[in-house]
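J.: Predicted coordinates and the sequence they were generated for:
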Amino acid sequence: MSRGRRYGLVVATDRLPAADPDDSRDHVDAALAALRPLVANRSGAWAPAGGEGPGDGVLGVRSPARAGAAALGASLLRSLCHHQPADFPSNWFDGYLTVNRRVAAAVTASASASATVWTHGHQLQLLPRLLRRMRPDLAVVTHLHSTFPPAESFARLPEHRALLSGLLGADVIALPHQRAVDNLLDLAERVHGLPVRQGRITLGHRGVRVIAYPLPADTGGARRLARLPAVRAAGGRIRDAMRVTGTVLLSVAGWDPADAVEQRLHAFERFLAEHRPAPGEVALLHVACGDPRTPAEDAQRQRVDRLIAKINGTHASVGQAVVHYVRAEPDRRDLAALYLACEGMLVTPTHHGTVTTAHEFIAARGDLGATVVVSELTSRAAELPGAIAVNPHDPGAFADAIAQATGRFGPAPRAHTAAAATALDGWAEHLLTTARPPGSLVPVVLERRARPLSGGARARHTRPGGYEVGGPPLAARRVVGR
């Protein structure tokens, strides 16, 4: 990076995405990697919070001593957004605040006048307000790919006022679906008394737009990868190694309990008990991605390990598993090979707002046909015509859905995408244009409300005040009982 260079677009993220989208490890990383041409075309720069060194188009952000606590805090925030238990350690916020301040210093020192800043991820929720106080000329777009929890859940966190203050420094906040938008607007209006009208939160003389704008599936990339000879050969090897004559169902998930992996396994176990297919006739291939990042995720890994061992111990035969279990970090090429190796896929999250892997699975298989079981809690029927929708919390109905997907009740239905998916580069370009011209500086100060949250919440304890997010100390934080 040349000394003193200024950028009209800066993308601040928790990490640098892969240089090649095909090397990405998840759909979020793929989306960020797809931003690289856009950033390059606009002569922009990246500001990673992960401590990567400076380079061409990369701002140097020195990682603080407690960066691990900040990263853990981001993971716990993600869990909280997915309605999962999140036990935050007492020292997480200090490191989290330091990371945000260091990213803010790097961005404000390198952004040109009236530049646009895109902030992404739970690790940088304080960044928009820091930027607004330091550089009110900047237009800030904040994107969170995870859902936003109900006000009662979010307000249990002692630092929720600081986090909301941070987000409201943006001009536009993009969330994955309308329910998440409604939750954030409810938190701002009902709990903190901020004026809300038509998706806009008013703060003094400026407003913050909150919109539903999910990450699109990279269906074009999935189709392209599925046509590569090396990927097709890899898919054939995977299929041959399983030695299954009938249907193989694919399950790909991390360790977030909201992915409902345990529900999938219990339903598959019930399907095996009720329909008794011979080993080698039907199988489930479960790919567990990455490592657990929180205590709740580590506990789920142990439960999943035991449950898969139990299912195979009960229903498998010598040399023929019924659940093929792989712990891996597949890149986009690996995923395309897995898509080609399996006829069906279980995509049944309980709290996510999108099912991008289902769209990519259908696109990759093309004329081969794809059967998909989705969660009726997170998917709309119009999104995936022909998909089998089920409540993942209903094991009997879920087992029946698996039976339908494996052809026990007649030919398995084929799913397809209702409309052409938005290209990732077009998606990003449109989001950037939603940022209104920045207004005058108005500090974000959230009023303390005497009225308790609904649901009979009780006060639990109060942490000392004094955290500063680019300005005066915020009000003392009152924890609402869990």
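T.: Thanks, I have the structure now. Numbers count the residues shown, from 1 in each chain.

J.: going forward, measure contacts and count neighbours with C-alpha atoms only.
T.: Fine.

J.: Spell out the residue ranges of the strands in the stretch 251-400 of the chain.
T.: 282-289, 323-328, 344-347, 371-375, 388-390 (DSSP state E, counting those that start in this stretch).

J.: Which neighbouring elements make contact with the third one?
T.: I take that to be strand 344-347. If contacts are counted by 3 or more C-alpha pairs under 8 Å, 6 or more residues apart in numbering; DSSP states H and E, strand 344-347 sits against strand 247-253, helix 356-365, strand 371-375.

J.: hang on, isn't residue 133 packed against residue 439?
T.: No. Residue 133 is beyond contact range of residue 439, at 11.9 Å (criterion: C-alpha atoms under 8 Å).

J.: Those two - which one has more neighbours?
T.: residue 133 (18 against 15; other C-alpha atoms under 10 Å).

J.: Doesn't that one lie inside a helix?
T.: Yes. Assigned with DSSP: H, G, I helix; E, B strand; the rest coil, residue 133 falls within a helix.

J.: that older thread, what about the helices and strands packed on strand 344-347, which gets the closest to residue 423?
T.: Using C-alpha to C-alpha as the measure, helix 356-365 is the one of these that comes nearest residue 423, at 12.5 Å.

J.: Quick check: residue 116 touching residue 140?
T.: Yes. Counting by C-alpha under 8 Å, residue 116 does reach residue 140; the two are 5.9 Å apart.

J.: what about versus this one:
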Amino acid sequence: MSRLVVVSNRVAVPNQQAANTGGLAVALREALQANGGVWFGWSGKIAQRTSSQPTLTEVAPVTYATVDLGRKDHSEYYNGFANRTLWPLFHYRLDLAEFPRQNYEGYLRVNSLFAEQLRPLLGDDDDIWIHDYHMIPLASELRRLGVRQRIGFFLHTPFPALEVFLALPSHERIARSLCAYDVVGFQTMNDLRAFLDYIVNESGGEVLEDGLVKAYGRTLKAQVFPIGVEAENLARTAAHALKVPAVRRFRESQRDRAFLMGVDRLDYSKGIPERFEAFQRFLERYPAWHRQVVMVQIAPGSRAEVPEYKQIREELEARAGHLNGAFADYDWTPLRYLNKGVPRETLVGFFRLSAAALVTPLRDGMNLVAKEYVCAQSPHEPGVLILSRFAGAARELDAALLVNPFDPDGVADAIARALNMSMEERVERWEAMIKPLRENSLDAWRDSFLKALRQAPYAAPSDTPGHAP
């Protein structure tokens, strides 16, 4: 069997405290251990200069290869083009996207450096799986260096509609780079349609049968692979988490109040300010629930060097203070806002106890919190999922209360409906959602992508499609 080479922005090196051992990392590591191979990417460290060669950590049968980024490369590639150009653009926030050419050149430069450092680690029969928007040009850079192995790419974010994507000055280069892959995977059919719209109407390419795409002298497969979660494991963890001291203390602190749960990385795409406004509208319009309900919002910080993230943290702190100042009583604080992470088991326990979850991003590729919340519920007394229709998860979880996060009154009404929902309806909705989550697990997502990649019959090109002017 061919070895697997995984490339991602961050590498989950075993036994490193900073490594995130979430479900995705576990699934990728299991595939690597089954096949042997390499996991390559940024170490998460910022140095004076970018590493001239990767640091190798051998944990048989896997080699973890990590690269430190120099300050200039980190600024232009990561904080710059990846997170101040592609991230806001892919999440439909053109008002926040910036397009300095210097950052774009840094993005290409770092991907070229990554390709040069990855190339010596590759075997002739390796399957290469590259993840997310940070690494879009990597296949074209590897092709330039003579790599002819199968290369797949999975985009974890949304792919924007044609009119939005065209706002990117380098859109043609990015599209060409995607066509250097053998398989390109998207979270939802909407994302795939947006990509195909560009291929047909902008690049002059063709959409063939069975998901095949012909463009820029290449034939590749473009397909939807909705990422899943570890449903059974989450259910077991949630049942056990009720005994965790922090979860027990939290339940006691609520007295007999219902509580609403929100968990998001601190990011403007998650719609947290809009969620706070919706909760305030709920308190204004449904005063009978005063002192009877608490909203808990957990939002650990991220990308602290990016100004937009500093601004949203300040905005949320101000909004939380204003809301509590307007509604709190001496023995009731309606909104608890935590700007820090919570251990996974504790978090799943909170999910289990909550009457409802507010998962209301303005735009999201998938949003695994929504899926994790459903899996964590008691089958006999499940909570209610209030879910943005702009989250990729809404395609599978259409039995949730689907809301428009830009409509605070509509979200407020959904909160009231969730809190008043009969247990019979709660169970019916939960059963409709848990079924696809059990079928479309994280392992199934991984295995279906790798199967498509290994069946890709397309010869690598002699040219390098990502390098057209």
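T.: Received it, and whenever you're ready, just let me know what you need. The shown structure was predicted, so the numbers you read here are calculated from the model rather than taken from an experiment.

J.: picking up where we left off before, kindly reformat the helices and strands packed on strand 344-347 of structure 1 as CSV and extend each row with distance to residue 321 of structure 1 and mean neighbour count.
T.: Formatted as CSV, these follow (distance: least, C-alpha to C-alpha, whole Å; neighbours: other C-alpha atoms under 10 Å):
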stretch, distance to residue 321 of structure 1, mean neighbour count
strand 247-253, 12, 22
helix 356-365, 23, 25
strand 371-375, 22, 27
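
J.: could those be laid out in TSV, adding distance to residue 480 of structure 1?
T.: Shown next, in TSV, are these (distance: least, C-alpha to C-alpha, whole Å):
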stretch	distance to residue 480 of structure 1
strand 247-253	32
helix 356-365	35
strand 371-375	31
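
J.: of the ones you listed, which approaches residue 421 of structure 1 most closely?
T.: Proximity to residue 421 of structure 1 (C-alpha to C-alpha) singles out helix 356-365 among these, at 8.7 Å.

J.: which residues in structure 2 does the closest one align to?
T.: Under TM-score structural alignment, helix 356-365 of structure 1 corresponds to residues 368-377 of structure 2.

J.: ok, now stretch 302-317 of structure 1?
T.: With TM-score structural alignment as the criterion, stretch 302-317 of structure 1 aligns to 314-329.

J.: which residues sit against the matching stretch?
T.: 272, 273, 276, 280, 283, 333, 334, 335, 336, 337 (C-alpha atoms under 8 Å, 6 or more residues apart in numbering).

J.: What lines up with residue 355 of structure 2 in structure 1?
T.: Per TM-score structural alignment, the equivalent position to residue 355 of structure 2 in structure 1 is residue 343.

J.: quick one, what contacts that match?
T.: Residue 343 of structure 1 neighbours (C-alpha under 8 Å, 6+ apart): 247, 248, 249, 250, 369, 370, 371.

J.: could you redo the last one with a cut-off of 6 Å?
T.: 248, 370 (C-alpha atoms under 6 Å, 6 or more residues apart in numbering).

J.: related to what we said a few turns ago, among the strands of the stretch 251-400 of structure 1, which is nearest residue 411 of structure 1?
T.: Among those, strand 371-375 sits nearest to residue 411 of structure 1 (C-alpha to C-alpha), with 10.2 Å.

J.: how about the helices and strands packed on strand 344-347 of structure 1, which one is nearest residue 280 of structure 1?
T.: Taking these one by one with C-alpha to C-alpha, strand 247-253 is closest: 9.1 Å.

J.: The closest one vs structure 2, average distance?
T.: Superposed on structure 2, strand 247-253 of structure 1 shows a mean distance to its aligned partners of 0.7 Å (mean C-alpha distance after the TM-score superposition for structure 1).

J.: Looking only at neighbour counts, state which of residue 116 and residue 140 of structure 1 leads.
T.: residue 140 (30 against 24).

J.: quick one: what's aligned to the more buried one in structure 2?
T.: In structure 2, residue 140 of structure 1 lands on residue 151 (TM-score structural alignment).

J.: thinking that match is in contact with residue 125, fair?
T.: No. Assessed by C-alpha atoms under 6 Å, residue 151 of structure 2 is found out of contact with residue 125, at 11.1 Å.

J.: Where do the strands of the stretch 1-150 of structure 2 begin and end?
T.: Here the stretch 1-150 of structure 2 has its strands, by DSSP E, counting those that start in this stretch, at 4-10, 37-47, 55-59, 62-70, 127-131.

J.: Please dump those strands into a markdown table; it should also carry distance to residue 100 of structure 2 for every row.
T.: Listed next are the strands of the stretch 1-150 of structure 2 as a markdown table, based on distance: least, C-alpha to C-alpha, whole Å:
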| stretch | distance to residue 100 of structure 2 |
| --- | --- |
| strand 4-10 | 22 |
| strand 37-47 | 22 |
| strand 55-59 | 31 |
| strand 62-70 | 19 |
| strand 127-131 | 24 |
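
J.: Structure 2: which residue goes with residue 156 of structure 1?
T.: In structure 2, residue 156 of structure 1 lands on residue 167 (TM-score structural alignment).

J.: Burial check on its match, number of neighbours?
T.: Around residue 167 of structure 2 there are 13 residues (other C-alpha under 10 Å).

J.: Look at it and tell me its secondary structure.
T.: Classified using three-state DSSP, residue 167 of structure 2 is coil.

J.: Same question for the one 10 residues further on.
T.: Assigned by three-state DSSP, the conformation of residue 177 of structure 2 is helix.

J.: again with the one 4 residues further on
T.: Local secondary structure at residue 181 of structure 2 is given as coil here, using three-state DSSP.

J.: still on that earlier bit, show me the contacts for the match of residue 140 of structure 1.
T.: Counting by C-alpha under 6 Å, 6+ apart, residue 151 of structure 2 has contacts 128, 129, 181, 182.

J.: Contacts only, for residue 169 of structure 1.
T.: Counting by C-alpha under 6 Å, 6+ apart, residue 169 of structure 1 has contacts 128, 129, 132.

J.: just those now: which is nearest residue 353 of structure 1?
T.: If you rank the contacts of residue 169 of structure 1 by distance to residue 353 of structure 1 using C-alpha to C-alpha, residue 128 comes first, at 23.5 Å.

J.: how much does the longest helix seen in structure 1 stray from structure 2?
T.: For structure 1, the helix with the greatest residue count under DSSP state H is helix 295-315. Compared with structure 2 after fitting, helix 295-315 of structure 1 deviates on average by 1.8 Å (mean C-alpha distance after the TM-score superposition for structure 1).

J.: Could you tell me which residues within that helix count as buried?
T.: Of the residues in helix 295-315 of structure 1, 296, 297, 298, 300, 301, 304, 307, 308, 311, 312, 315 count as buried by neighbour count, 16 or more other C-alpha atoms under 10 Å.
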